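Chemist: quick one, structure for this:
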Amino acid sequence: MITALIIAGGVGKRMGQDIPKQFIMVEDKPIIIYTLESFQKHPMIDRILVVCKKGWEDTLSAYAKEYHIDKLEWIIEGGNSGQESIRNGVDFLKAHSDKDDTVVIHDGIRPLVDEIVLSDVIVKCREFGNAVTSIPYNEQIFVKETEETTKQYINRETLRRVSTPQAYQFDKLAWAYEKAFKEGIGISESSYANTMMVDLGETLYFAVGSDKNIKLTTQDDLQLFKGYLRMKEE
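Modeler: Reported below is the predicted structural model:
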């Protein structure tokens, strides 16, 4: 069984909107639905669980019915951070999953998920037990000496940009979140499943990524997303 665990519990203050950014309408469709449609259409995804911002569960359920997202089986309440939301999802799935199931974690505000990206992360996870979407880092990275100076850089050939989707074998994922929250490892506000796994000593495996798989955080990101949609239409 392959379950998509979609994280949609954020507020999105940097977007400058009055509603959570995952519910912003783009071309008369909420962002979260673009994301869910990618998983709905993918033949390897069996079911979807969304961890949603409190108070927006009914809205999401109504949108899912309107856009025929019938793989969406559950909507549960999110936590105070991304890590808490993922943990809520993992804890919920304990009653609905076998140990060798695959869980694909994805940000609800990454609506441009290519089928090949989803396929590769699932295949790699089945082979190695986990997989994280990644792409080469093409910019130069310098280390701050002071706020205004630097004299050290990092070889970009040693770097990868990792994002979602990420996939994990369920029993290892459940073990990791239980241990992490019990011992306070890898659960800071900026942590995610992948960084937590490394903090717990796990080895991660790279899967195929895409530059198009942007995270909609600012108004500039939103305009870029609209541009991709126009290109697709043309």
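Chemist: contacts and neighbour counts: CA atoms only from here.
Modeler: Noted.
Chemist: hey, which strand is longest across this structure?
Modeler: Assignment by DSSP state E gives strand 160-169 as the longest strand of the chain.
Chemist: any buried residues in that one, and which?
Modeler: Of the residues in strand 160-169, 162-169 count as buried by neighbour count, 16 or more other CA atoms under 10 Å.
Chemist: the protein: strands as residue ranges?
Modeler: Using DSSP E, strands in the chain cover 2-8, 25-26, 29-30, 47-52, 72-77, 102-107, 130-136, 141-144, 150-154, 160-169, 206-208.
Chemist: tell me which strands and helices the fourth one is in contact with?
Modeler: Using 3 or more CA pairs under 8 Å, 6 or more residues apart in numbering; DSSP states H and E as the contact test, the elements touching strand 47-52 are strand 2-8, strand 72-77, helix 82-93.
Chemist: before we compare anything, build this one as well:
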Amino acid sequence: MQKIAIITAGGSGARMGSPIPKQFLLLNEKPLLWYTIRAFLEAYHDISILLVLPKDYLSAGQELVNEMGIAHQTTLVVGGSTRFHSVQNGVQLIKNNAVVFVHDGVRCLITPHLIIRCFEQTIEKGSAIPAVTCTDSVRIINNQSHSAINRDQVKIIQTPQTFLSSILIPAFNQPYQSDFTDEATVVEASGESVHLIDGEYSNIKITRPADLLVANAILAERIK
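Modeler: Down below sits the predicted model:
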């Protein structure tokens, strides 16, 4: 079955305090997006990439995929006003039955192993949503009070959120809702169930400057 990765890299990087979008920041002299894309290519060399970018950074994206030698299997997509609309812009380009990965472009430490596991579960169950168990103490606020909950029952959701196209495409035909925080919530709102899969604690999202330090340490450990 065809494999398609929608890599969402439409953010501005405001929380990084950077003049350029965080997906183009350098990690060991390469853009974060380089590592993200490479992981999908290492998992499946025949995968098609839909790279969602801010309009002003399409040329930078084209330069990157040209340097990686994957322009022939990459389509650049202009991001929308929200994550939902950015992913929707990519989903609308899918015409054939496929397994579709939707991945945060700045989760640059994703491993091919997780990508492959997501694909295999999606073939079996229709979806695969990576998640790890929360390791912090957690409290729920209810008006003026708050109470502790069992952290073993709290899952931190990651990407690539992976679906059969026959499930994902109809879900993104829905009107936008403000509580659509990820693809799983969109699919659930369409009436479909979603299925979790074990994620990876190293599969962090680069959001703040400190995250780059963590990513550097993880990368250094991997290349020893």
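Chemist: picking that back up, which of the helices and strands packed on strand 47-52 of the first structure sits most buried?
Modeler: strand 2-8 (a mean of 25; mean count of other CA atoms under 10 Å).
Chemist: now that one: which residue numbers in the second structure?
Modeler: Under TM-score structural alignment, strand 2-8 of the first structure corresponds to residues 3-9 of the second structure.
Chemist: and the matching stretch, how far from the chain's centre?
Modeler: 7 Å (CA atoms, centre = their mean, to the nearest Å).
Chemist: pull the number of nearby residues for the counterpart of P130 of the second structure in the first structure.
Modeler: Aligning on TM-score structural alignment places P130 of the second structure opposite T133 in the first structure. Neighbour count for T133 of the first structure, taken as other CA atoms under 10 Å: 23.
Chemist: next one: A184 of the second structure
Modeler: Neighbours of A184 of the second structure (other CA under 10 Å): 24.
Chemist: in the first structure, what residue corresponds to it?
Modeler: Using TM-score structural alignment, A184 of the second structure pairs with N194 in the first structure.
Chemist: and that match, what does it touch?
Modeler: 132, 166, 204 (CA atoms under 8 Å, 6 or more residues apart in numbering).
Chemist: so the residue nearest in space to the middle of the second structure versus E67 of the second structure, what's the distance?
Modeler: By CA atoms, centre = their mean, the mean C-alpha position of the second structure lies nearest to H103, the distance being 1.8 Å. Distance, H103 of the second structure to E67 of the second structure, using CA to CA, to the nearest Å: 21 Å.
Chemist: burial of L229 of the first structure, as a residue count?
Modeler: Other residues close to L229 of the first structure by other CA under 10 Å number 14.
Chemist: what's it in contact with, if anything?
Modeler: Counting by CA under 8 Å, 6+ apart, L229 of the first structure has no contacts.
Chemist: isn't S127 of the second structure right up against P160?
Modeler: No. Under the criterion of CA atoms under 8 Å, S127 of the second structure is not in contact with P160, lying 10.4 Å apart.
Chemist: between those two, which contacts overlap?
Modeler: Common neighbours of S127 of the second structure and P160 (CA under 8 Å, 6+ apart) are C118.
Chemist: ok so, going back, and the residue nearest to the centre of the second structure, what pairs with it in the first structure?
Modeler: Match for H103 of the second structure (TM-score structural alignment): H106.
Chemist: enumerate every residue touching its match.
Modeler: Applying CA under 8 Å, 6+ apart, the residues contacting H106 of the first structure are 4-7, 164-166.
Chemist: can you check D198 of the second structure too?
Modeler: Contacts of D198 of the second structure (CA under 8 Å, 6+ apart): 130-132.
Chemist: can you tell me which residue in the first structure aligns to it?
Modeler: Checking TM-score structural alignment: D198 of the second structure goes with V208.
Chemist: report the outermost residue of the second structure with respect to its centre.
Modeler: Max distance from the centre of the second structure (CA atoms, centre = their mean): Q144, 35.2 Å.
Chemist: hmm, back to that, need the contacts of N194 of the first structure in a markdown table with distance to E115 of the first structure, can you?
Modeler: Below are the contacts of N194 of the first structure laid out as a markdown table (distance: CA to CA, whole Å):
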| residue | distance to E115 of the first structure |
| --- | --- |
| V132 | 15 |
| Q166 | 14 |
| L204 | 21 |
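Chemist: circling back: distance to M44 of the first structure for the helices and strands packed on strand 47-52 of the first structure - can I get that in JSON lines?
Modeler: Shown next, in JSON lines, are these (distance: least, CA to CA, whole Å):
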{"stretch": "strand 2-8", "distance to M44 of the first structure": "7"}
{"stretch": "strand 72-77", "distance to M44 of the first structure": "14"}
{"stretch": "helix 82-93", "distance to M44 of the first structure": "18"}
